[in-house]
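Novice: Let me see the structure of the following:
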Amino acid sequence: MENSSSDDDSDTLSEGSDLQLFSEHEFSSDTDSDDDTQQTESSMEPDSQQTEATDDDFWSYDLHPVDIAPFTEQYLHINDNQAQAPAGSPNYDRLHKIRPLIDMTRGNFQKFYKPGKCQSIDEGMIRYKGHHYAQQYTPGKPIKRGLKIWMRCEQSGYTNDYRVYLGKHDSMCGPSLGERVVKHLCKPLKWKGHHVFFDRYFTSIPLLQTLESYGVYGCGTIMANRKGFPSQLKNPHLPERGDAEQMQHNNLVATVWNDAKPVHIASTTSDPLGDGPAQRRKTIVHYHTSLSHFDLLTI
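Specialist: Modelled structure (predicted):
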């Protein structure tokens, strides 16, 4: 029985987005048979006359060009190279070939999952050992060579937004790179009361003040020699692990907390009068004599 809605379905697909869905009977290879007759022989089965020809007339010394059909399949192609602006112009995009893919993924990340209260900004590495102008080398990281991605993520690890770092060719490259990365990734969070966390590579006193002026609260470890951090807290006398000392300016709180060594923190999210536990990771090493190996357990 024929499907009376087939015409309507085809119109719907033609008017839809670039990402169309096909059922099994609608998506088939262009080499499939045009009718429903079941074939008893493979379409690649050679002609019996070709395999059985063994006389001298089968071969000839008369040579001529071989008749070969052109190759029609294409490589993965995302963007139109002809639309790329010339090198050196303000509109030149070094990621032009994959820009639609970047825009599509970033848009969907933000469309289908609203960011929670707490966000984290850090770098991620895509392992890559080839040659590329944007390749980064970070000897202290698990992935030492690859492409760097600035990321804003949920506590669950979900990526809300990201930006590919182009090294010396990146428009953000230069002094205060970490500060500019945070500002860029926090633009969609203005006036929503989010709390954003980062490490000392990004943290500065002016950054925390700027974020707060747009309704975004920040917290991060900070290098004690950063401009604006109170000099009284750079080398404090904290005899016991867990001892802390704090100073405050409006909502901006500077803290030094003694762990194995002093840890300096700047924040606009912390209540200096609050009383809460500090959680730290502890690694336990088990040695199995029968198996002759170590197990590391992080709690």
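Novice: Every contact and neighbour count from this point should use C-alpha atoms.
Specialist: Will do.
Novice: now the strands: where do they sit in the stretch 51-200 of the chain?
Specialist: Assigned strands in the stretch 51-200 of the chain, in chain order: 118-127, 135-137, 145-153, 159-164, 195-198 (criterion: DSSP state E, counting those that start in this stretch).
Novice: Second input sequence below; structure requested for side-by-side comparison:
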Amino acid sequence: MGIRKPKPEKVPFRGHVSFKQYLPSKPDKYGMKIWWICDSKTSYPLFGIPYLRKEGHNRAENLAYNVVNQLCEPYSRSNRNVTFDNYFTSIDIAKSLAQNGLTIVGTLRKNKTCIPPNFQPK
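Specialist: As a prediction, the model looks like this:
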């Protein structure tokens, strides 16, 4: 069984919380962003983390790395494959998940700093 890490889902919400998002391109312009890990066959959400913008009083750092590691933690040493989009794909995440017995599939953005210069397009 594989697991899939899709883009964050915006849940429509009009109440008062500090982490409400405004996305003008969406039909429901205000909502909460939630990072999900889903089953690849059924697309059933297995676990989610709300995007809060901050960790305590500090702005979130290494967001993609921390989100992927948190969501994949319950599946460590299960020899599963994790698939996600280019926002989450990096060499650091691949190494971290490999140490935890998981493999990845994802598109690597060409402007990532982890790509060696001889792999860059001319």
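Novice: TM-score for the pair, please.
Specialist: With the length set by TM-score structural alignment, normalised by the length of the second structure, the two chains reach a TM-score of 0.83; 120 aligned residues with a CA RMSD of 2.3 Å.
Novice: Could you find the closest non-adjacent residue to Ile284 of the first structure?
Specialist: Leu297 (5.2 Å; CA to CA, 6 or more residues apart in numbering).
Novice: swap in His293 of the first structure?
Specialist: Take His293 of the first structure and drop its neighbours on the chain: the residue closest to it by CA to CA, 6+ apart is Tyr287, 6.0 Å away.
Novice: re the thing from before, for the residue nearest to Ile284 of the first structure, grab the count of nearby residues.
Specialist: Counted with other CA atoms under 10 Å, the neighbours of Leu297 of the first structure add up to 10.
Novice: Also Arg77 of the second structure?
Specialist: Using other CA under 10 Å, Arg77 of the second structure is surrounded by 13 other residues.
Novice: Check the gap between the aligned partner of it in the first structure and Met151 of the first structure for me.
Specialist: Arg77 of the second structure maps onto Trp191 of the first structure when the alignment is built from TM-score structural alignment. Note on Trp191 of the first structure: its distance to Met151 of the first structure, by CA to CA, to the nearest Å, is 20 Å.
Novice: try Asp199 of the first structure
Specialist: With distances taken as CA to CA, Asp199 of the first structure is found 13 Å from Met151 of the first structure.
Novice: Compare those two (neighbour count), which wins?
Specialist: Met151 (21 against 16).
Novice: List the residues that contact the more buried one.
Specialist: Contacts for Met151 of the first structure (CA atoms under 8 Å, 6 or more residues apart in numbering) come out as 121-124, 159-163, 185.
Novice: a markdown table for the residues you listed, including neighbour count?
Specialist: Below are those laid out as a markdown table (neighbours: other CA atoms under 10 Å):
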| residue | neighbour count |
| --- | --- |
| Ile121 | 23 |
| Asp122 | 18 |
| Glu123 | 16 |
| Gly124 | 16 |
| Thr159 | 19 |
| Asn160 | 24 |
| Asp161 | 21 |
| Tyr162 | 22 |
| Arg163 | 16 |
| Leu185 | 17 |
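Novice: what about the nearest residue to Lys234 of the first structure once chain neighbours are set aside, distance to Asp122 of the first structure?
Specialist: Leaving aside its sequence neighbours, Lys234 of the first structure sits nearest to Ala224 (CA to CA, 6+ apart; 5.4 Å). Applying CA to CA, the value for Ala224 of the first structure to Asp122 of the first structure is 20 Å.
Novice: Can you get me the start-to-end distance on stretch 1-17 of the second structure?
Specialist: Stretch 1-17 of the second structure end-to-end distance (CA to CA) = 36 Å.
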